[in-house]
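> no sequence for this one, just the structure:
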């Protein structure tokens, strides 16, 4: 069953980075027990800054020292309450890989690592592009990996994480992006993908901001009488293999799209599932190529690599 989305509307922008901070503030006001850590100046300049001002005793600043922050977050979690740790996304997997692996995952602690600025960035170039993180996270045991499609779903992920046992990555994008869901009246379950657009000619499995691009592509494909199913695979690990195989059986054509390298991300995860189960249909994955991406406005760079709605439409037509 599909859910109510913004499929028939133009872009309705919201910001997951602001939404998660506002939700943490609500949770603190409700009396929920958790700790918040942050690095650099990203959190104070966003909605999370209100949490820091109102509840300073539960908030800890580690400056520009991401590895220290992640390690200390493990120690704080071992004292009892879960820890939400906001880290600049490009530096989280690269500078703190050892701490994620050995401190957080190995000890299986309740730390929710919130990696911001996922995907490409306009100003920092390759050193600030967060496009290889999913490949690392997928290989580390015990890590649950969530990639919300929009700000509203980010709120659902934050709430759901309070009941979840074990370490978690919550990967959010760099700023404002279009809403996927018209409202919050839909079921969100960690590990279960969501069908946002029905269709039987092909299935576009996407995650994060790419869900909206896939939906706009599906809308354009209707002009050619092509009914593309769109799936929001908001949980990369554990992956909803049952939904993937359902799409494979019912459409025979699978395309994945993500703001990540084509190596090791959602596309690779879906390919593993299909190959292991003997899928003989058509499969392809879209993402950033195996190169250091061009520098420029992110939307223009994504379009350059064929990751716009128009690029997805062209790829689907080629496949079917």
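Yep, that arrived. Small disclaimer: the values here were computed from a predicted structure and weren't measured.
> from now on I want contacts and neighbour counts done on CA atoms only, so please keep to that.
OK.
> just the strands in the protein please.
Here the chain has its strands, by DSSP state E, at 13-15, 35-38, 59-61, 83-88, 111-118, 144-146, 168-173, 176-178, 194-197, 202-206, 228-232, 235-237, 253-261, 282-288.
> before we go on, here's another structure to hold up against the first:
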């Protein structure tokens, strides 16, 4: 008797999309946003370190080949050249993987770009746990590294709405910026809320009586989904989206933290040095005595594997968030 082989789930350790089946997505939002911004600002230039396709910079390269520069596998050269362009009056967006920007080229970013406060926009692909390739490519500590750099603005967008609105604001911001890139087919969620991105501002997306989620990046998407599922358990969470990590909008966030509700931070980053410690520090400075519970990545080198499996393992899924909340209430 002949039996048909069972269908095998196809996945990849390098998968960069975190969209669920059937979820609404937008393709390459950063690349298209940069092209749109470049139409309105002829000073915008694009650079990459051999990763145009994998940071969506190839969209810009196709539209403006005369304003695109391929620097090869040389991240220090990438940012040194971007600094020179900014000194000459251009507005460069320089893309590579977040691990290479944060770890390999830190000194160049610090002394060539941040110290003279140049308008260089650093675009870091695969932030946090956005790949299964293991510690060599998982930028779990990039925000912790960059938060201590003076003059540097840090943005952790949730979706294409954030990215599309952030790009022109980053170009106009004057000083250096770091954008944690979501690439490929990126889920769109913020269009369902009365939301606009404002650099340096947090936004309350949803009110709630029992829990306050303070989130950034893709974890805002997960926070909103968990809030809907928790309603079936008579739990009503608020969601505060904080796309700008530095400078931090303490006033908006602390107004939600300083209540009797359970406060949970959610981030696609190690719990060391990222959103959790930013919120906790702001609360202490303001004299607010509240327990703040972090949901984020552990202080360890992570495993390699399929991205959905890793998100479940390290507690970033909607189901794991829901379980954490119910265990605390």
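Nice, thanks for sending it over. Since the model is a prediction, treat every value here as computed from it, not as a measurement.
> right, and the strands of the first structure - which one's nearest residue 135 of the first structure?
Residue 135 of the first structure lies closest to strand 253-261 among the strands of the first structure, at 8.5 Å (Cα to Cα).
> give me the stretch of the second structure that the closest one matches.
The aligned range for strand 253-261 of the first structure in the second structure is 262-270, by TM-score structural alignment.
> next: stretch 73-90 of the first structure.
Against the second structure, stretch 73-90 of the first structure falls on residues 82-99 (TM-score structural alignment).
> how about residues contacting that stretch?
With Cα atoms under 8 Å, 6 or more residues apart in numbering as the test, stretch 82-99 of the second structure has contacts from 43-52, 55, 57, 75, 78-79, 112-113, 118-127, 136-139, 142, 171, 180.
> any quick ChimeraX command for the buried ones out of those residues?
Applying 16 or more other Cα atoms under 10 Å to the contacts of stretch 82-99 of the second structure leaves a buried subset, and the ChimeraX line that selects it is:
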select :43,44,45,46,47,48,49,50,51,52,55,57,75,78,79,112,113,118,119,120,121,122,123,124,125,126,127,137,138,139,142,171,180
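> want to throw the strands of the first structure into TSV with distance to residue 316 of the first structure?
Listed next are these as TSV, based on distance: least, Cα to Cα, whole Å:
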stretch	distance to residue 316 of the first structure
strand 13-15	26
strand 35-38	41
strand 59-61	46
strand 83-88	34
strand 111-118	25
strand 144-146	26
strand 168-173	25
strand 176-178	22
strand 194-197	15
strand 202-206	8
strand 228-232	9
strand 235-237	23
strand 253-261	8
strand 282-288	9
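> show me what the match of strand 253-261 of the first structure is in contact with.
With contact meaning Cα under 8 Å, 6+ apart, stretch 262-270 of the second structure is reached by 127-129, 139-143, 210-220, 223, 257, 274-276, 291-299, 316, 329.
> please identify the most buried of the strands of the first structure.
strand 202-206 (a mean of 28; mean count of other Cα atoms under 10 Å).
> now it on the second structure. Mean distance?
Compared with the second structure after the fit, strand 202-206 of the first structure shows a mean deviation of 0.8 Å (mean Cα distance after the TM-score superposition for the first structure).
> what span of the second structure is that strand aligned with?
Going by TM-score structural alignment, strand 202-206 of the first structure sits over residues 211-215 in the second structure.
> neighbouring contacts of the matching stretch?
Outside stretch 211-215 of the second structure, the residues touching it (Cα under 8 Å, 6+ apart) are 223, 235-242, 253, 256-257, 261-267, 275.
> leaving out the residues flanking it, which one is nearest to residue 191 of the second structure?
residue 161 (6.8 Å; Cα to Cα, 6 or more residues apart in numbering).
> can you count the residues close to the counterpart of the one you found in the first structure?
The alignment partner of residue 161 of the second structure in the first structure, by TM-score structural alignment, is residue 152. Other residues within reach of residue 152 of the first structure, judged by other Cα atoms under 10 Å, total 20.
> ok, now which ones touch residue 152 of the first structure?
By Cα under 8 Å, 6+ apart, the residues touching residue 152 of the first structure are 16, 19, 179, 181, 183, 184.
> show me where the stretch 101-250 of the second structure has its helices.
Ranges of helices in the stretch 101-250 of the second structure, per DSSP state H, counting those that start in this stretch, are 106-108, 142-147, 160-171, 218-230, 250-257.
> want to throw these into CSV with distance to residue 285 of the second structure?
Below are the helices of the stretch 101-250 of the second structure laid out as CSV (distance: least, Cα to Cα, whole Å):
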stretch, distance to residue 285 of the second structure
helix 106-108, 29
helix 142-147, 17
helix 160-171, 28
helix 218-230, 25
helix 250-257, 10
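> so which of the ones you listed comes closest to residue 303 of the second structure?
helix 142-147 (17.4 Å).
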